[in-house]
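*Asks:* Okay, sequence plus prediction incoming.
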Amino acid sequence: MKKIIILIMTSVLLMSCSISTSSINEPVINIFDKHEDLAVDYYLKDNIILGEDITVEKYNEAALIYDTGSIVKLPFKDSISISRLKGLKGIYLYNDFFSITDAYYDAESSLENNERVILVLLDGFSLNQYKHALSKGYISFLQNYYKNEAVSVYTPVTNAGYAAIITGKTPDINGIHDRSNREMKVDSIFQYALENDKKSVILEGDIKILNTEIEPMLHIDLNKDGDTDDEMFESTLTALKEDYDLIFVHFHGIDDRGHSFGPYSDEAMNYISKIDSWIEQLSEIWEGKIILTADHGMHETLEGGSHGECQQADMVVPYFVIN
């Protein structure tokens, strides 16, 4: 059974520190692993020593997640000194670290080996939702291709997660921290495709999210059903018949229903089932790899669902690979 006991240094040591707690921007953090939040709204008083007095299922490392979007990995038994607490938003405990940025490198490696790739962004699809859908029988196809959990980036919102997926870089490097940013500071997978004579396409909803090296193909809700995902799915089927090396498609419907009805609602689960069937259809036609992950997860609220916090539900998502 998991327990957490965080060792806090004495007030004598606190007085000897040159940086006072009043200078820490965000003194309250969450500590979580891939399964759950282990400590919520934990107040940072002084140095945290991981491993020495934390009696949990054995972990090898901890990732410090900062408000800049940077992620700093430490051996589990290292001390997190007070100088490292400024801007800290959360601590992720793990044995093996997987990130949504892996999607870039997996896609790049496939293209390098002349393997065609579909990269699917399942907006707002948390690991918790995947596990719930799996337990209720809503995800019969993708369950066969689940690879691992993946950690999103801070802030866990679409612009930042999207940029991390297509650049392989965290927000402190790619420059996309929140919904207000569109201009990336580094090249994306689409630039890699251009430089290597690979033909690519971006299939997006009705709004351009980021400024990328190629223009996205935007979609309108032609059948007036409240979504553009079905129009994007039809465009994807058309794209499969063309000579694209890289197809990027951004499905929004899971996120939309999570916000409106809650991440575990019947509406969200039924839509996950629809996406699952679409991916199965694509896999039957496509001769290449399909990589799927999410930009962020989602937690429950009284109104439905939300995201943007450094907590397990928002930060940990599923990662799938269909070869």
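*Replies:* The structure has been received and is ready for your questions.

*Asks:* going forward, measure contacts between C-alpha atoms and count neighbours the same way
*Replies:* OK.

*Asks:* ranges for the helices of the chain?
*Replies:* For the chain, the helices defined by DSSP state H cover 11-16, 102-112, 127-135, 158-167, 171-174, 189-195, 229-240, 253-261, 266-285, 312-315.

*Asks:* Same list (those) but as TSV, adding distance to Gly205 and mean neighbour count.
*Replies:* As requested, the helices of the chain are exported to TSV (distance: least, CA to CA, whole Å; neighbours: other CA atoms under 10 Å):
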stretch	distance to Gly205	mean neighbour count
helix 11-16	52	11
helix 102-112	20	19
helix 127-135	22	20
helix 158-167	13	27
helix 171-174	23	20
helix 189-195	18	17
helix 229-240	7	17
helix 253-261	10	22
helix 266-285	15	17
helix 312-315	22	29
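
*Asks:* Gly305 is nearest to which of these?
*Replies:* helix 253-261 (4.3 Å; CA to CA).

*Asks:* The closest one vs helix 127-135, what angle?
*Replies:* In terms of direction (axes from the mean of the first three to the mean of the last three CA atoms, to 10 degrees), helix 253-261 departs from helix 127-135 by 100 degrees.

*Asks:* okay, now the one to match up with it:
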Amino acid sequence: MKLWMVIAAGLSIHLVFFFSIFEIYFSTPMVDGMRPHNSPLTPPAKRLVFIVADGLRADKILELTPDGNTPAPFLRNIIKTKGAWGISHAAVPTATRPGHVALTAGFYEDPTSVAKDLQGKEVVFDTIFNESRYTWSWDTPKFLAKVTGGNANRMFSKNYPGHMKWLAGLNAEDMDSWVFEETHNLIEKAKTDEDLNSKMAEDKILFFLHLGGIDHSGYIVRPSSQAYLDHIAFIDNGVKKVYEAFESHYKNDGKTAYVFTSDHGMTDWGAHGDGTPDETLTPLIVWGPGLRSPAKETKRFSDGLSKAWNLADIKRTDINQASMASFLSALVGIPYPMNSILPVPDELFNLTDNELAEMLFANLRQLVEQCEALRDAKQKTSIKLFFKPFKPLTDEGVVSLENMIRSKIDKKEYKEAIEDSRRGIEVALKGIRYYTTYDRQNLWFGIVSGYIGWMIYLVSLIYEDHCSLTTPNQGPQLSRRFKGLIISFFLLLSVMIFIVLYVQSTVWTNYFYILIPCPIWLAVCLRFDILKQMVFLASTLKSLFPYLFLTFCGLETLVLGFYYRDVMSVVIVLFAAWPWIFKREELDKRIVMQWSASCIAVAFFPAIPTGTRELNFNLVVFGGIVAIAVACIIVKTFASKQLAKRKLFLIFGFQICVLAICVFIVRHTAEMAATNRRTPFISQALSWVFLLLGAIEPLFVTTDIRCRLFTIALAWMSPFVLFSISYPF
């Protein structure tokens, strides 16, 4: 097989295997056709004001400043005197659309939702907004504008004006002030608009305020800055005025509930999307009818956050972000979103046993019905002979459980009904988990067997390429008849698997994941004669086993480095010491010293903490200047040793000029952002062009290893400088 064919096949196989990760671990199976469920009793609140501060970290709004003050005095006073507080734990990916899906639909959308968001795709699942009688919202076009399709008569959404959204030179408070102003305008309009006033007087209505400015503020000034805390104070004051306006409009009738939270947090350097605590811990502050008041803390949290925020004496309730949808639904008495996968967090409520029993029973019925819908969908796409349903939730068992709980509620045995509902909810959640991961083992087997087969095939190619000249054939070649039998077997196996997948109406992507091992193992089996020689040769290479063991340890250490960065520093230091121990007599002492010095310099970077970087563009500029100086020295060395032609020196010179321009762009952009001015379009365009050039430039350089490595390093130095905010590496 030619080299380019091996590379193309390997690239295709690894692309398929890469996308299988999303199919196996991050798929979001959606089912429909379910009935809505909600408590038949009058809900605690008639209306809900739902405020989401995009990108707001829990610690920044809840902790006290060094002088003992709080950046959010109104909301902190709510925690102490009126409502409940806690932490809402977001899930990866920590981004706007996935966070809002979890908050309003009750499940965690797969990571590809970020791509869906960029493509502007509409939301096709049930949310609290669809279930409400009326919804008024003010937010970005990222989410809610995609939900209102077909519901414009009861869902009224306004988006930020486009001129308010810039990536640099932005007064981020303008975005939030627009939301507050529009909310006040709606309340004022209701005073003269009878139709609007009548709609706002209904029950089961929502007001959704999406404050996107704090997210953009975090990008620009970073969450550790005073400007970020000032923005929190601005939001706190705006929430206070909105609260007072609603209470005044509804004449303090005590039927308006308020929920303040965030969709995700942000790192110290102004990023989000990952799963660090700074990105996943978001604030939760709730107050209003049916919600508990501040109480004495009786539970001890091991994270120490309550004590650090001086809130250790006030009861704290943590929830998973996806349980917010069921919480909001129960609060205003609308049906639970049909695909919500987490139970309602009843610890936040202050209800009678009757109200709590009905609320949990409705939640149980919603989860059980979702489990049954998943079962039916899976059964339709499976061969009945091999289908295995979730035994604890049979049709008879579900009917018996629901009848028993209903009977206890009717008999006013509320506490027993509550406990039975909670146990039933636990079983239903296990059933949902069972069906959503039903095909996972089949996919695992296909991917793992494909990986193993491809590795064996590559090893056989390497053996044939490097050993065939010195090692005679150790056995007869495969006969044509034997090859025909192998090909026929794998062809028949592939057809059988395809028929099974087709009968089960399997998702088309699963065809690739399950069928791809067949051609891989066919190629392996057709190299039986080579594999036989490899087995014979392996028995004579016992002396290499220690090196293979060290290689295995090195790979495991590399994987460990993804979780513990300091491990990488230790490994690099060992590399620095390696030539002094094993190659001291073979290598020039000056080369060994240069090698060791380079390794130790590189080992410094993994040891640098990732969460404490402050803005330091001067350091980035200094690093870029050093890189330019080193590049000039290396080019001069190449010229003296005549390692490259004139054409290549022109490429090297062009790369150095590009690096110099990137250094200038970083410095100029930093100055523009510091004075709230927008980055020029030419700087943005050049940055994208230089990013693409980094991947193309090395292709035009000779394959001489020294020239090629130098070109690759220099080509990617420019994007590194552009991406850096504190130190380039």
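*Replies:* Received, thanks. On a predicted model such as this, the values are computed, not experimentally measured, just so you know.

*Asks:* Same list, the helices of structure 1, but as JSON lines with distance to Ala294 of structure 1 please.
*Replies:* Shown next, in JSON lines, are those (distance: least, CA to CA, whole Å):
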{"stretch": "helix 11-16", "distance to Ala294 of structure 1": "41"}
{"stretch": "helix 102-112", "distance to Ala294 of structure 1": "10"}
{"stretch": "helix 127-135", "distance to Ala294 of structure 1": "9"}
{"stretch": "helix 158-167", "distance to Ala294 of structure 1": "8"}
{"stretch": "helix 171-174", "distance to Ala294 of structure 1": "16"}
{"stretch": "helix 189-195", "distance to Ala294 of structure 1": "16"}
{"stretch": "helix 229-240", "distance to Ala294 of structure 1": "15"}
{"stretch": "helix 253-261", "distance to Ala294 of structure 1": "10"}
{"stretch": "helix 266-285", "distance to Ala294 of structure 1": "13"}
{"stretch": "helix 312-315", "distance to Ala294 of structure 1": "10"}
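
*Asks:* For Asp67 of structure 1, which of these is the nearest?
*Replies:* So among those, helix 171-174 is nearest, using CA to CA, at 9.0 Å.

*Asks:* that older thread, compare the helices of structure 1 and give me the one nearest Ile91 of structure 1.
*Replies:* helix 312-315 (10.1 Å).

*Asks:* what range in structure 2 does that closest one sit on?
*Replies:* Alignment note (TM-score structural alignment): helix 312-315 of structure 1 is matched to residues 277-280 of structure 2.

*Asks:* How about stretch 151-165 of structure 1?
*Replies:* Counting by TM-score structural alignment, stretch 151-165 of structure 1 corresponds to 89-103 in structure 2.

*Asks:* first to last residue in that stretch, what's the distance?
*Replies:* 11 Å (CA to CA, to the nearest Å).

*Asks:* repeat for stretch 61-74 of structure 2
*Replies:* 11 Å.

*Asks:* And the helix or strand hosting Gln684 of structure 2, what's buried?
*Replies:* Here Gln684 of structure 2, judged by DSSP states H and E, is contained in helix 681-696. Residues Ser683, Ser687, Phe690, Leu691, Leu693, Gly694 are the ones in helix 681-696 of structure 2 that count as buried (16 or more other CA atoms under 10 Å).

*Asks:* Ile712 is in contact with the fifth one, correct?
*Replies:* No. Here Leu693 of structure 2 lies out of contact with Ile712, judged by CA atoms under 8 Å, at a distance of 10.8 Å.

*Asks:* Name the residues contacting each of the two.
*Replies:* When contacts are counted by CA atoms under 8 Å, 6 or more residues apart in numbering, the set common to Leu693 of structure 2 and Ile712 is empty.

*Asks:* what about the match of helix 312-315 of structure 1, how far off from structure 1?
*Replies:* Following the fit onto structure 1, the mean deviation recorded for stretch 277-280 of structure 2 is 0.6 Å by mean CA distance after the TM-score superposition for structure 1.

*Asks:* Now do the residue nearest to Glu300 of structure 1 when sequence neighbours are not counted against Thr155 of structure 1, distance only.
*Replies:* The shortest distance from Glu300 of structure 1 to any non-neighbouring residue, by CA to CA, 6 or more residues apart in numbering, is to Gly262 (5.9 Å). Distance of Gly262 of structure 1 to Thr155 of structure 1, computed by CA to CA: 20 Å.

*Asks:* Look at the two and report which has more neighbours.
*Replies:* Neighbours were counted for Gly262 of structure 1 and for Thr155 using other CA atoms under 10 Å; Thr155 has more, 27 against 23.

*Asks:* Count the neighbours of Ile205 of structure 2 for me.
*Replies:* Neighbour tally, Ile205 of structure 2, other CA under 10 Å: 28.

*Asks:* and for the match of helix 312-315 of structure 1, what are the contacting residues?
*Replies:* Contacts of stretch 277-280 of structure 2 (CA under 8 Å, 6+ apart): 57-58, 89-92, 94, 264-268, 272-273.

*Asks:* Check stretch 271-284 of structure 1 too.
*Replies:* 133, 138-142, 233, 237, 253-254, 257, 290, 322.

*Asks:* returning to that earlier point: restricted to strands, list the contacts of stretch 277-280 of structure 2.
*Replies:* Those of those mapping onto strands are His89, per DSSP state E.

*Asks:* packing partners for the strand or helix carrying Val666 of structure 2?
*Replies:* Val666 of structure 2 belongs to helix 646-674 when assigned by DSSP H and E. With contacts taken as 3 or more CA pairs under 8 Å, 6 or more residues apart in numbering; DSSP states H and E, helix 646-674 of structure 2 sits against helix 617-641, helix 681-696, helix 705-723.

*Asks:* how about that helix, which residues of structure 1 does it hit?
*Replies:* Helix 646-674 of structure 2 maps onto no residues of structure 1, going by TM-score structural alignment.

*Asks:* If anything else comes up later, I'll come back, but that's it for now.
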